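> Structure, please.
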Amino acid sequence: MLRNSKKEFIYELKPVPRLLKEVNWREEDRRIVNKHVRYLKELQGADYLVLAGETQGAKENTFRIVIIKAFTEEEALNIMNNDPAVKEEIMTASFYPYKTIVKGF
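Coordinates of the predicted model:
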C-alpha cells in the first residue's frame, strides 16, 4: 500500500435501546436519521464512503455498517464521531480497522 493512500475502516451502528420499538421514535429521531443519510451521501461525494447498509428483520438485532476510506485512523474516527447518528446519540458506534479481501462486482 502506498504511504499516502487511503486505508479502509468500518464502523458499526446500533440504535440506542429506546429506538428498538417503533412506538418510541420521535420526529427528532427521524430528523437525525435523515441527517445521517445526507452525511453518508456527502462522504460518498468526497470519496470517503465505500458502502453503507443495514440489516433487515428482527429489530432487537438490527445494526448498520459504514465502510470508509481515510488516510489515518484519526481521520476515520473523526468521520465516525461526526456522523449525526453518533453525534446526536441515537446510535452507538463501534470502530474497526478493516481490509477488503475479496471484492465482487
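> can we go C-alpha only for contacts and neighbour counts from here?
Noted.
> what about Leu40, distance to Asn24?
Per CA to CA, to the nearest Å, Leu40 is found 24 Å from Asn24.
> who has more neighbours, the two?
Leu40 (22 against 10; other CA atoms under 10 Å).
> Let me see the contact set for Phe63.
12-15, 54-55 (CA atoms under 8 Å, 6 or more residues apart in numbering).
> for comparison, sequence B:
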Amino acid sequence: MKQILFFICIIASTHSFAQDSTKIKPKQWLGILTLAPKFQDDKNWTKADEAVVGEHFKRLVQMNKEGVVLLAGRTQLETNDPDMMGLVIFYAKDEKEATDFMMNDPAVKNKIMLAKVLPYGIAVGACK
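Model prediction:
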C-alpha cells in the first residue's frame, strides 16, 4: 500500500511541475523605429509616404486589438531630432518571429523607418 501511495505522489508531483506549453506566454520584445535619413527632413515627405505611415499606425492598432502589441508610441520630438524614435512592445515566440513582425511593418518595408528588435521584459506596469 505504501508503494502505491508513493507512486501516486511521484506522478502527482511530476505532473504539477511539468510545464504546459499551451499556457506559456510568448516573450516580450522591444521594437525601436527611427526615421530613415531622407525622412528626417519634413520637405522630403510625400502624400504617399504619409499614407504608408497611416497603414503603419493602423497595423499597430490592429495588432494591439489582437493582443500582439502591448503598447506603441513615439517620442514627441521634431523629425530632425536625433533622439526621435518610436517604440513598440509586443509578444513573439522567438527572435525570428519578432524580427519578421517588425520587418513587415509597412513603414519599414517602404524604407521610411528603420527597425531594431531587442528582447525585452516589462518589470513594472500593468501590461498583460
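> Report the TM-score for the pair.
The TM-score (TM-score structural alignment, normalised by the length of structure 1) is 0.89; 105 aligned residues with a CA RMSD of 1.8 Å.
> Can you tell me which of the contacts of Phe63 of structure 1 is nearest Asp29 of structure 1?
Of all the contacts of Phe63 of structure 1, Asp29 of structure 1 sits closest to Pro15, with 10.5 Å by CA to CA.
> Go ahead and name everything in contact with the longest helix along structure 1.
Longest helix of structure 1, by residue count under DSSP state H: helix 27-45. Helix 27-45 of structure 1 has contacts (CA under 8 Å, 6+ apart) with 49-50, 52, 83-85, 88, 90.
> quick one: which of the residues you listed is most hemmed in?
Per-residue neighbour counts (other CA under 10 Å) across the contacts of helix 27-45 of structure 1 peak at Ala85, which has 25 neighbours.
> now, which of the contacts of helix 27-45 of structure 1 lie within helices?
If you go by DSSP H, the contacts of helix 27-45 of structure 1 have 84-85 in helices.
> coming back round to it: out of the contacts of Phe63 of structure 1, which is nearest to Ser94 of structure 1?
Among the contacts of Phe63 of structure 1, Glu12 lies closest to Ser94 of structure 1 (CA to CA), at 5.2 Å.
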